[in-house]
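Student: Give me coordinates for this.
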Amino acid sequence: MHVLVVHNRYSSAQPSGENRVVDQEVALLRAAGHRAEVFERRSDDIAGRSLLGKAAVPLLVPWNPAVRRDLAARLRAERPDVVHVHNVFPLLSSAVLAACADAGVPVVATLHNYTQVCPPGTLHRDGRPCSECVGTTLSLPAVRHGCYRDSRLATVPLAVSLAVNRRRWWSGVERFFCISGAQRDLLVRSGMPADRLVVKHNFVPEPEVRRAGRGEHVLYLGRLAEAKGIGLLMTAWDRIAAAGGVGVPLVLAGGGPMEREVSAWAAGRDDVRYAGLWEPAECRRAVARSVAVVAPSMARETFGLVVAEAMAAEVPAVAARHGAFVELVEDGVSGLLHTPGDPASLAACIRRIAAGPDRNQEMGQAARRRYEQGFSPAVGLERLVEGYRTAIAGRTESMGGSK
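Tutor: Purely as a prediction, here's the structure:
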């Protein structure tokens, strides 16, 4: 099968799970003998633009005519069987769908977030869940609140793109890959075509190393932002420390807007270590040395890559009881779920998962079995190719019916 993957890469200054998923899927397809090529734009390239070029970027968010021209030419030259679209913000735009329509190539799209119904794609605002724009046409609440980067001006291009391109997305994509059932349920309720939405969880490559002992630390690995629950985790850990601790330190790795606050909080403590940004190999080693991985997100995550990676390494997780985490973690079996936004509940779950080494090991083994059944490369490849074939067949049938 010949697949062309379309993706706007996120800035390298902030590690992106979405970039990682795209790279891993391309490698998976190639290893299985498929021809997988990439058509991409890079957000890093914006810095090298002239002042006028930088100022023009918001105008390209709803529609980039050069991308339509360039992609259409490539599609005519290469004639792939299917195009797989990931992120199109900010440099690709919905023009990629027009290019595919011009060339008559079927499209599948992975929905990594909620940008089909929420301009910033988070369904989270001011420290709490928000669905004000779900079901609306113009996303005016997002503009009023300045939901993207706390800026009304920066939010406008996203809101405009969502309003003018919604019909193009909903009619121009043969299959949407939702990365969790929770995400699909919300999108169906928002009015998206249910027959085009299928669940295809992200897969996780087989880890180079799995946990061999009891673990050396509790690990938070991810973006240092309020929506990810980092403030909640600090409050919960202070409660744990005041009660005597759990015998291992908390290690926090990542970067983001709360980096300075996290660094100051961790400074001078024996029970906390802030590690900054790690290379991927170091992240994998740290996961395998963990008593547990903590994912206390305040937002309703569409997946939970770090949790799946921990499961692959035979490490249980403590995660918030909402969004995709409920699908990933079987509470009390392969990990523990805490009440979202509740520091006491989070602290209790961390104490519980660290208190019994034998039970912790059993949870880790159950987590590994869950990984093998649902998130392994073999499962990921099967679901990916199945989605492509369904999209190709759907396009062929619709073309036949129109003749």
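Student: hey, let's count contacts and neighbours off CA atoms from now on
Tutor: Fine.
Student: who's in contact with stretch 377-393?
Tutor: With contacts defined as CA atoms under 8 Å, 6 or more residues apart in numbering, stretch 377-393 is touched by 28-29, 81-82, 106-108, 174-175, 200-206, 373-374.
Student: Tell me which stretches of the stretch 101-250 of the chain form helices.
Tutor: 140-145, 152-172, 181-189, 230-242 (DSSP state H, counting those that start in this stretch).
Student: got a markdown table for those helices, with mean neighbour count too?
Tutor: Below are the helices of the stretch 101-250 of the chain laid out as a markdown table (neighbours: other CA atoms under 10 Å):
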| stretch | mean neighbour count |
| --- | --- |
| helix 140-145 | 18 |
| helix 152-172 | 18 |
| helix 181-189 | 18 |
| helix 230-242 | 18 |
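Student: compare with the first, here's sequence two:
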Amino acid sequence: MSFRVALISLHTSPLAGPGSGDAGGMNVYLVGLAEALAQAGTEVELITRDAGEGATDARTPGGVLVRFLRAGPRAPVPKGELPAQTPEFARSLAQLPRFDVVHSHYWLSGLAGLEAARAWRAPHILSLHTVAALKNERLAPGDRPEPAERLSGERMLVRASARTVTATDAERLAVLDAAGPDLDDGRVVVVAPGVDPSLFHPREPAAPDPYLLVLARIQPLKGIELAIEAVSALPCHRRPRLIVAGGTSPGHDDYAAALRALAERSAARVEFLPAQSRSATAGLLAGAALLLVPSRSETFGLVALEAAASGTPVVAAASGGLVEAVADRLSGVLMSDRDPVRWAAAIDRLLADPARLAALGASAAEHASRHTWASTAAQLRRVYRHAVGESLPE
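Tutor: Down below sits the predicted model:
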């Protein structure tokens, strides 16, 4: 039988480069999942808002259709103004040929996707990717809390959807806590994301000059100042340069300027790069001595898994989904506090012991090899099948 799945991403195009604007791990997730679903025999489309990128239809590198729907101006719209565009997006979506499953990614997509699913009498599957209540609990100093509209919207969507898919047990617990005590916990399931081994794999270092790496959008949530302070605290004879690669998220220009000022004052050699292509990202990860992930909160932290697949160990904050994305002492080291001196000590111990660093890189690659997009797609096909209530070919 033909089984059609719509993967909805209203606020960001799946084809947008991670690290630019509002694009990040979710964009990587959408393309990886869509292509794996298609390879497994599922008819799938990626659907996003037409923000004036060009053609109304495009395709992922693996050939999955990306459909751009009109909702509001054919131009970028600030994320805070997008809730007003969801009714028009839902109407445009409902005019498409019927899908058997609507899988919305992020709460704005859910607002539109739920309405279309109801019109088609199809199950609505939700993936929030970031939980507003959890994000507000771990707010960076000076950062803006998520609005009440999003908090209530997420709660409504979790309760109204057939299933909510989370990436980690930590996210699952946060979703259940935010949704209310009477929600059937069987409707919130964990499906871990995957990694593309054809792109992310160990390589010989391209240059003799070692470097540490931060791959993240420039925003307070990512805690990049901690990485700069930690590298600055390293012994001067063992202080590699730090590369920070990623664009500035909308509304965070002041934070980006403060980071650059901090870098200039510090003892660290910091190089800021713009958002990178996927192939350039793979090269940076494979060539780094360590990836640093000092985020205050991550639903999963896909970049940590991509680093592991590249044979690059991770030093990460023991926060949210990073506790599950990073296998402590196997694919990296988890830090329980945000003290830059303690971070520097952990980094220095690894840099000072090349044999241990190499062993950790090898075990990291082994850890990542168990996370494939094919496995993610297979698990989600089962979620879809159970939600629809009928069998699918495996």
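Student: still on that earlier bit, among the contacts of stretch 377-393 of structure 1, name the buried ones.
Tutor: 28-29, 81-82, 106-108, 174-175, 200-205, 374 (16 or more other CA atoms under 10 Å).
Student: Map residue 193 of structure 2 across to structure 1 for me.
Tutor: The pairwise alignment with structure 1 assigns residue 193 of structure 2 to residue 202, based on TM-score structural alignment.
Student: so its match makes contact with residue 20?
Tutor: No - with contacts counted by CA atoms under 8 Å, residue 202 of structure 1 stays clear of residue 20, the gap being 10.5 Å.
Student: so what sits against both of those two?
Tutor: With CA under 8 Å, 6+ apart as the test, residue 202 of structure 1 and residue 20 reach no residue in common.
Student: among the contacts of stretch 377-393 of structure 1, which are in strands?
Tutor: Under the assignment DSSP state E, those contribute 82, 107, 108, 175 to strands.
Student: need the contact list for the third one.
Tutor: Taking CA under 8 Å, 6+ apart as the definition of contact, the neighbours of residue 108 of structure 1 are 82, 83, 84, 85, 173, 174, 175, 176, 177, 387, 388, 391.
Student: Now find how far off-centre stretch 183-198 of structure 2 is within its chain.
Tutor: 13 Å (CA atoms, centre = their mean, to the nearest Å).
Student: contacts for it?
Tutor: Counting by CA under 8 Å, 6+ apart, 29, 32, 159, 162-169, 172, 175-176, 302, 305-306, 309, 368-369, 371-376, 379-380 sit against stretch 183-198 of structure 2.
Student: List only those of the residues you listed flagged as buried.
Tutor: Buried, going by 16+ other CA under 10 Å: 29, 32, 159, 162-169, 172, 175-176, 302, 305-306, 309, 368-369, 371-376, 380, out of these.
Student: related to what we said a few turns ago, for the contacts of residue 108 of structure 1, which two are the farthest from each other?
Tutor: 82 and 177 (14.0 Å; CA to CA).
Student: quick one: which of the helices of the stretch 101-250 of structure 1 is nearest residue 359 of structure 1?
Tutor: Closest among these, using CA to CA: helix 230-242, at 19.8 Å.
Student: Now do the closest one: distance to the chain's middle.
Tutor: The chain centre lies 25 Å from the centre of helix 230-242 of structure 1; the measure is CA atoms, centre = their mean.
Student: what's downstream of that helix, the next helix or strand?
Tutor: Per DSSP states H and E, the first helix or strand lying C-terminal to helix 230-242 of structure 1 is strand 250-253.
Student: average gap between that following strand and structure 2?
Tutor: On superposition with structure 2, the mean distance recorded for strand 250-253 of structure 1 (mean CA distance after the TM-score superposition for structure 1) is 1.3 Å.
Student: contact partners of that strand?
Tutor: Applying CA under 8 Å, 6+ apart, the external contacts of strand 250-253 of structure 1 come out as 217-222, 271-278.
Student: Just tell me what residue 170 of structure 1 corresponds to in structure 2.
Tutor: Under TM-score structural alignment, residue 170 of structure 1 pairs with residue 158 in structure 2.
Student: Would you agree its match is in contact with residue 126?
Tutor: Yes - the criterion here is CA under 8 Å, and residue 158 of structure 2 meets it with residue 126 at 7.1 Å.
Student: shared neighbours, these two?
Tutor: residue 164.
Student: follow-up on the earlier one: can you select the buried ones among the contacts of strand 250-253 of structure 1 for me in PyMOL?
Tutor: Buried members of the contacts of strand 250-253 of structure 1, defined by 16+ other CA under 10 Å, are picked up in PyMOL with:
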select buried, resi 217+218+219+220+221+222+271+272+273+274+276+277
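Student: Which members of the contacts of strand 250-253 of structure 1 are positioned in strands?
Tutor: 217, 218, 219, 220, 221, 272, 273, 274, 275, 276.
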